[in-house]
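Q: give me the fold of what follows.
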Amino acid sequence: MEFETTKDVLKNPITFAEKATGKNSTLPVLSSIILTTKKQSLTIQATNLDIGVEFTIPVKVIKEGSIAVPGVLLSSVIGNIQTSKKITCSTKQGIFNIITNGDTITLNTTPQEDFPMIPVVQEGDMFTTQSKKFISGLKSVVYAASLSDIKPEFSGVYVYPQQQNLVFVATDTYRLAEKKIPEKSASSFPGIIIPHKNITEILRIFEGVDDDIAVVSNKNQISFSTETIHISSRAINTPFPNYQEIFPKTYTTEATILKQDLIDILKITNNFSDKSGRVTFTINPKIKQCFIAAQNQTTGEQVSTVDAVLSGEDASHDYNYRYILECLQYVPHDSIICKVSSDGKLVITGLGDPSFTYLVAPLMKQG
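A: This is a model prediction of the structure:
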């Protein structure tokens, strides 16, 4: 094979593909990136069997062919080449050659016979959505997914249709995030759980892509495709729990707060909370006061008053401040509503906007 291109065209697809290669795999070829030239395009493929990626980019093809190159090595070389001008890549007797105006680099290749096909979900449920909307939905909730695979249903993002919306949900049982985006085309989509560790790569690859994404899924697999990008991910087929039952039916206390005020206070809290991130959130509508307090035997104590519009009964509960701070960047409004139930569950939404809902469970009181 032989082709000509530039670093700007090659760098991002190679970098993204390397992230999807298999590390410490019993199948050595999974640590490689497959390069295939055909007609006037280069196809770049990689997989770790949990997620597979494929990019098709335009290049000047001089000779068609296919080769497997160690992913980490190739990504490092392409990323550090200094030229932005023409790069010529070719293979000869199992060696991959990279020639620029200042470099001549040869890389050993690996046998590619055992490289698995990147799955294409051809028979399944499908819808098409805007890339930016879909990525926004995933980003708004993925941080709330569990990092443990002990309960698989909590280790990913559940995506399902509801009326004319596409709903994204994630929970680690200590907090829960839900984001709704308008999407009429997904009404027949049955819902699926995408593993959080694969979502990291999906977000990285589709960030900044303006094209529509075709989403196709069956029980075990889900794929995301544009004209030049294809990603296939394993799906979690353990049923997602009926999370709506977790939300309180009624609330006893409510506070409307400027989002940035709360962010600034919680950033200070980082210096005074304990290992569990404990802060005490107190709302006293009767005396019109709302404050956040944290105490650390090593560093000291913080008590911060929060300007807020208050209603309901007095309430005081402990929460992990990190859980609250982490969600605030995804509330698309300057003001937030904090509602507290009688058992201390804290629910955060944007003022007048039901598209994002976030629930935090209280910590057990100390002593």
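
Q: switch to C-alpha atoms for all contacts and neighbour counts from now on
A: Will do.

Q: ok, longest helix in the chain?
A: Across the chain, the longest stretch assigned as helix under DSSP state H is helix 7-19.

Q: please generate a structure for the following sequence too, so the two can be compared:
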Amino acid sequence: MKFKADRATLMKSLAHVQNVVEKRNTIPILANVLLLVKEGKLTIAATDLEIALVEEVAAEPLRDGAITVPAATLYEIVRRQPENAVIELDHPGGDAQLALRAGRYSTSLVALSVEEFPKLDAGKLSHNFVLSAQELRGLIDRTRFAISTEETRYYLNGIYLHAAEGQDGPVLRAVATDGHRLARVEEPLPQGAAGMPGIIVPRKTVTELRKLLDEASGEVEVALSETRIQFTIGTMKLTSKLIDGTFPDYDRVIPRGNDKILRVDKRDFNDAVGRVSAISAEKHRPVKLSLAKDLLVISAASAEQGSASEELGGDLVDYQAGPLEIGFQARYLSDVTDQIKGKVEFAFADGAAPTLVRDQEDNSAVYVLMPMRV
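A: Modelled structure (predicted):
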């Protein structure tokens, strides 16, 4: 195997695939990246047995062949080359090392045979549809903050993606919850997604997919079955196993009869929560919302640091129901309101019941927050 590639192109691709490589593993081949030159094309791939990323890279192929080398080491060597460097990688075959040359620099890397590298076949994927990169980013960004990190509840460690019936017709719905907050976001159901199984996309897959979407502007092809999902973004294919579990009936958690409505500007509310919660260094610091007609007082107290409060009223607050006091974890409040662009609409039942949160101008997303004692 032999090819030449410019440093920027090669480094960009290696940055993509090395993120998939598991940093701590007991199987040496999983720390390696696969380099394959075949039929005039260079392909770079990596896997941790749960996720696989394959990318076709612009290069000058000089000799067909394949080899694997340590991903982190190769990336670091390429990264440290001059910006305009042209890098040549050459593996003559057999047990030889991989030779790397760039200008006056040369090195060799211990290589492992491709025979040991896991097969990357995704198998048969029964459903195929297309989403714009913007739509997919929106589904991820507005739900991933609520993914659980509690490993014992593994079925909550991802985003639940499924077809559902929305207010205006069939939708593709993404849901995440950690038991303290819930996010439900939807887009019109794309052609080909009808009848798809409900699937749980793992947290790591969501994280790596979101990084790739930063560079995407066109369409993303999605193919899935009950056990796997594959995203094709330009010249990249990200394939992942799905979480084998049953997502809970989230619809039961979403309150229906909350009739005490607060509307407040997102930026003013977020800024006030940030200032008030700064009084405490506690990770799970609570803030209290005290409501009266067209008045919101946000307060927090700490036995070590003292107390703080801020009043929002006038044109900033619209609240017509009776007095109410309710507490939330400050970070959870901010995580939800960060997803909202204009006015935040809170729908309360009482100080102990789940609270419904929406964007007043966008009904495609619904959030639920569990209150806490303050």
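
Q: picking up where we left off before, what's the average distance of the longest helix of structure 1 to structure 2?
A: Helix 7-19 of structure 1 differs from its equivalent in structure 2 by a mean of 1.2 Å after superposition (mean C-alpha distance after the TM-score superposition for structure 1).

Q: all helices of structure 2, in order?
A: Using DSSP H, helices in structure 2 cover 7-18, 71-79, 133-141, 203-213, 266-277, 330-337.

Q: so for G123 of structure 2, which of these sits nearest?
A: helix 203-213 (17.8 Å; C-alpha to C-alpha).

Q: which residues make contact with that closest one from outside it?
A: 16, 19-20, 51, 133, 137, 140, 144, 147, 157-159, 233, 238, 240 (C-alpha atoms under 8 Å, 6 or more residues apart in numbering).

Q: superposed on structure 1, where does that helix end up, distance-wise?
A: So helix 203-213 of structure 2 averages 1.3 Å relative to structure 1 (mean C-alpha distance after the TM-score superposition for structure 1).

Q: against structure 1, where does that helix fall?
A: Counting by TM-score structural alignment, helix 203-213 of structure 2 lines up with residues 196-206 of structure 1.

Q: buried set for that stretch?
A: Applying a neighbour-count criterion of 16 or more other C-alpha atoms under 10 Å, one finds H196, N198, I199, E201, I202, L203, I205, F206 buried in stretch 196-206 of structure 1.

Q: can you list those in TSV and add distance to N165 of structure 1?
A: Listed next are these as TSV, based on distance: C-alpha to C-alpha, whole Å:
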residue	distance to N165 of structure 1
H196	21
N198	23
I199	20
E201	24
I202	21
L203	20
I205	24
F206	21
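
Q: and which of those residues is nearest to F291 of structure 1?
A: Using C-alpha to C-alpha, those come closest to F291 of structure 1 at H196, 34.4 Å.

Q: distance of that closest one from N220 of structure 1?
A: 15 Å (C-alpha to C-alpha, to the nearest Å).

Q: go on, G22 of structure 1?
A: Taken as C-alpha to C-alpha, the span from G22 of structure 1 to N220 of structure 1 is 20 Å.

Q: who has more neighbours, those two?
A: Taking other C-alpha atoms under 10 Å, G22 of structure 1 and N220 do not tie; G22 has more neighbours (22 against 13).

Q: where's that one relative to I222 of structure 1, distance?
A: 19 Å.

Q: how about G300 of structure 1?
A: On the measure of C-alpha to C-alpha, G300 of structure 1 and I222 of structure 1 end up 50 Å apart.

Q: what about the two, which has more around it?
A: Just comparing G300 of structure 1 and I222: by other C-alpha under 10 Å the higher neighbour count belongs to I222, 25 against 11.

Q: per the alignment, the more buried one corresponds to what in structure 2?
A: Checking TM-score structural alignment: I222 of structure 1 goes with I229.

Q: hmm, that match is touching I243, no?
A: No. In this structure, I229 of structure 2 is not within contact of I243 by C-alpha atoms under 8 Å, at 10.7 Å.
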